[in-house]
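Participant: from the sequence below, what's the structure:
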Amino acid sequence: MADEVELLETLKQVIDPELMINIVDLGLIYDIAQEEGVVNVNMTLTSPACPAGPQIVQQSKMALEQLEDVEKAEIKLVMSPPWSPDRMTDDARDQLGIF
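Facilitator: Got it, this is the predicted structure:
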């Protein structure tokens, strides 16, 4: 069974098409857990009206389901707490010029 680190590394393949930064470094992943082949992810978007939302969710599901021991990935969009730039990694802030 994949651990949380492996699951998050897999999700780093998913890039926000507007910001060109992966969703993990953007701080969009709130919670991730695997139980008996099913990965449950609570994630958010940078904005509730994000036009890339469906694409990001689908790419996240597909990336996780490519892992050998993942039968199904369930992605739940949550808007609480709201996303803020404070959730980003230092690398992501540097890429966007936020200091």
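
Participant: going by C-alpha atoms from here, please, whenever you check contacts or count neighbours.
Facilitator: Fine.

Participant: remind me, longest helix of the chain?
Facilitator: Using DSSP state H to define each element, the chain has its longest helix at helix 53-65.

Participant: show me what that one is packed up against.
Facilitator: Under the contact definition 3 or more C-alpha pairs under 8 Å, 6 or more residues apart in numbering; DSSP states H and E, helix 53-65 sits against helix 4-11, strand 72-77.

Participant: before we compare anything, build this one as well:
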Amino acid sequence: MSADAGPAMTEPNAPFPYEGPEALRQPLVAALTRVVDPEVAMSIVDVGLIYGVTVTAEKLHVRLTMTSAACPVADLIIDEVETELDRVAPPELLIEVELVWEPPWSADRMSERARRFMQW
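Facilitator: Okay, the predicted model is just below:
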């Protein structure tokens, strides 16, 4: 049986879907975890705002959402995501952060740690 040299897919307990080189998975998760949603004082990963990360030879694409369309800090969070990703991504990759609304965010997306913190 030959080993698949293709991009890694999401692990069962991963915080969000990931497709790309395995060597970048942990640095990218760590970078996104450093971004805090100031409205709830928690990592955007724990809040469940990251819908997925895809890395190709040319681009690092992140799909994320906000807890509501009226989120007053969306631009701040997107800027911080770009800054943190720029610190760990190879310089040749174009960083693209896409704000999406489908599917709508729900509290079900939060990590167990976030649920305990919020006492849910």
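
Participant: can you pull the TM-score for these?
Facilitator: The TM-score (TM-score structural alignment, normalised by the length of the first structure) is 0.90; 98 aligned residues with a C-alpha RMSD of 1.5 Å.

Participant: hmm, back to that, output the helices and strands packed on helix 53-65 of the first structure in JSON lines; the columns should cover distance to residue 56 of the first structure and mean neighbour count.
Facilitator: Formatted as JSON lines, these follow (distance: least, C-alpha to C-alpha, whole Å; neighbours: other C-alpha atoms under 10 Å):
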{"stretch": "helix 4-11", "distance to residue 56 of the first structure": "10", "mean neighbour count": "16"}
{"stretch": "strand 72-77", "distance to residue 56 of the first structure": "10", "mean neighbour count": "17"}
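
Participant: still on that earlier bit, what does the longest helix of the first structure contact?
Facilitator: With C-alpha atoms under 8 Å, 6 or more residues apart in numbering as the contact definition, helix 53-65 of the first structure has outside contacts at 7, 10-11, 13-16, 39, 45, 70-75.

Participant: if we go to 6 Å?
Facilitator: The contact list for helix 53-65 of the first structure, computed with C-alpha atoms under 6 Å, 6 or more residues apart in numbering, reads 72-73.

Participant: find the nearest non-adjacent residue to the residue most central in space within the second structure, please.
Facilitator: Closest residue to the average C-alpha location of the second structure: residue 50 at 3.6 Å, with C-alpha atoms, centre = their mean. Leaving aside its sequence neighbours, residue 50 of the second structure sits nearest to residue 64 (C-alpha to C-alpha, 6 or more residues apart in numbering; 4.4 Å).

Participant: corresponding residue for the one you found in the first structure?
Facilitator: Using TM-score structural alignment as the criterion, residue 64 of the second structure maps onto residue 43 of the first structure.

Participant: go on, residue 75 of the second structure?
Facilitator: Per TM-score structural alignment, residue 75 of the second structure is aligned with residue 54.

Participant: now swap in residue 100 of the second structure and tell me
Facilitator: Under TM-score structural alignment, residue 100 of the second structure pairs with residue 78 in the first structure.

Participant: the strands in the second structure, which residues?
Facilitator: For the second structure, the strands defined by DSSP state E cover 18-19, 36-37, 42-43, 50-55, 59-64, 94-99.

Participant: average distance between the second one and the first structure?
Facilitator: Comparison of strand 36-37 of the second structure with the first structure after fitting gives an average deviation of 0.3 Å (mean C-alpha distance after the TM-score superposition for the first structure).
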